[in-house]
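[1] sequence and predicted structure are below.
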Amino acid sequence: MTRLLRTLMMLMVMSLSGHLPAAIYEFSSPELQERFEELVYELRCPKCQNQNIADSNSPLASDLRDEVQRLLEDGYSDEAIRNHMTDRYGEFVLYKPQVNERTAILWFGPAAAVLTALIGLFWWLRVKARRDHVAAEAAPQVDEMDEQRLAELKRQAADYEVRRD
């Protein structure tokens, strides 16, 4: 029974190991630890493509975490670390890329697409309303004289039908 319990405990520990950080990092101050935790969640793993380096188990992400720790201990600011990573791996490494001429489409493209669609919808509705208005004005207006003439024609047609039978 104890052997089974030990085996189950080992399996549970092994299954949880994927959720634990790959390495425990030691820092000279708690502020550096906090900055490290913020930075590793802001930086994307170039290999995993949609994971930050805190969650990735790839060797490259581990190297990047080591690099961030080293740079923090060397006194680099958060912005300097982001710039260093961007210089080495490109804008892709940042989850929130900087706004510049190369990334403008990422920042403003969705808004431009929605605005274009709204303008197109407004234009289409306006053209449709104009067509409906023109069609309503172009429709023949029936006045009282026309109604009398129509009634007369109906009566004549009915008389003709009666005589023909």
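    That came through, no problem. Numbers count the residues shown, from 1 in each chain.
[2] make it CA atoms for all contacts and neighbour counts henceforth
    Will do.
[3] which of the residues in the helix or strand A80 falls within are buried?
    For A80, the host element (DSSP states H and E) is helix 78-89. Within helix 78-89, the residues that qualify as buried are D78, I81, R82, M85, T86, counting by 16 or more other C-alpha atoms under 10 Å.
[4] try this one next to it:
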Amino acid sequence: MRYLPILMLLAGFWLALPARAAIDVYEFDSPEQEDVFRELVRELRCPKCQNQDISDSNAELAKDLRDKTHEMLLAGSSKREVIDYMVARYGNFILYKPPLMASTLILWLGPVLVILLGLGVVLVRTRRSRRGRSEALSAEEQKRLAELLNKDKEN
């Protein structure tokens, strides 16, 4: 009985091990390096998670990317050099805001072109249906329509 409290304490520690959260701690030479690191991990997208930046992602790949970013900054790389390295390795997909290039032009202009094309189709179909209605009336129907319109104007 006297070992029961110790056993319960050990069991509690053992059960709590899976709940332990890993927190990455990165040391920097200056506050400016830390600011650049924070900006970079918010600008770079996790290739595995796709809609999370590498600072929010729990994927192993995101942790590796954070570690590589930290390592490059400590080695003296600039923000642009880190971004260029990541783009060379993972493509423009890793950037939340891909640059405007020929290969990404469809991403930027695609939605606008689809909307304009849809409006064009609606306008053409509307005009055709209006023309088709007036031409579809026979001579007798057009005469009757004119009479009804004239009667309406007189009243």
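    Right, received. Where do you want to start? Please read all numbers here as calculations on a predicted model, not as lab measurements.
[5] tell me how the two chains score on TM-score.
    The TM-score (TM-score structural alignment, normalised by the length of structure 2) is 0.71; 139 aligned residues with a C-alpha RMSD of 3.1 Å.
[6] before we move on, back to that, hmm, who's touching the helix holding A80 of structure 1?
    Applying C-alpha atoms under 8 Å, 6 or more residues apart in numbering, the contact partners of helix 78-89 of structure 1 are R35, L39, L43, P46, V68, L71, L72, F92, V93, L94.
[7] now, those that are in helices?
    Cross-referencing the contacts of helix 78-89 of structure 1 against helices under DSSP state H gives R35, L39, V68, L71, L72.
[8] in PyMOL, how would I select the buried members of those residues?
    Buried residues within those, by 16+ other C-alpha under 10 Å, are selected in PyMOL with:
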select buried, resi 39+68+71+72
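[9] I'd like the ones in helices among the contacts of helix 78-89 of structure 1 as CSV, with distance to S29 of structure 1 appended.
    Below are those laid out as CSV (distance: C-alpha to C-alpha, whole Å):
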residue, distance to S29 of structure 1
R35, 10
L39, 16
V68, 15
L71, 14
L72, 10
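[10] so which residues of structure 2 form helices?
    4-16, 31-43, 60-74, 79-90, 105-135, 139-154.
[11] I'd like these as a markdown table, with distance to D53 of structure 2 appended.
    Formatted as a markdown table, those follow (distance: least, C-alpha to C-alpha, whole Å):
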| stretch | distance to D53 of structure 2 |
| --- | --- |
| helix 4-16 | 29 |
| helix 31-43 | 5 |
| helix 60-74 | 8 |
| helix 79-90 | 13 |
| helix 105-135 | 20 |
| helix 139-154 | 66 |
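[12] what's the closest non-adjacent residue to the residue nearest to the spatial centre of structure 2?
    Centroid check for structure 2 by C-alpha atoms, centre = their mean gives N51 as the closest residue, at 6.0 Å. Leaving out its chain neighbours, the residue that sits closest to N51 of structure 2 by C-alpha to C-alpha, 6 or more residues apart in numbering is R45, at 6.8 Å.
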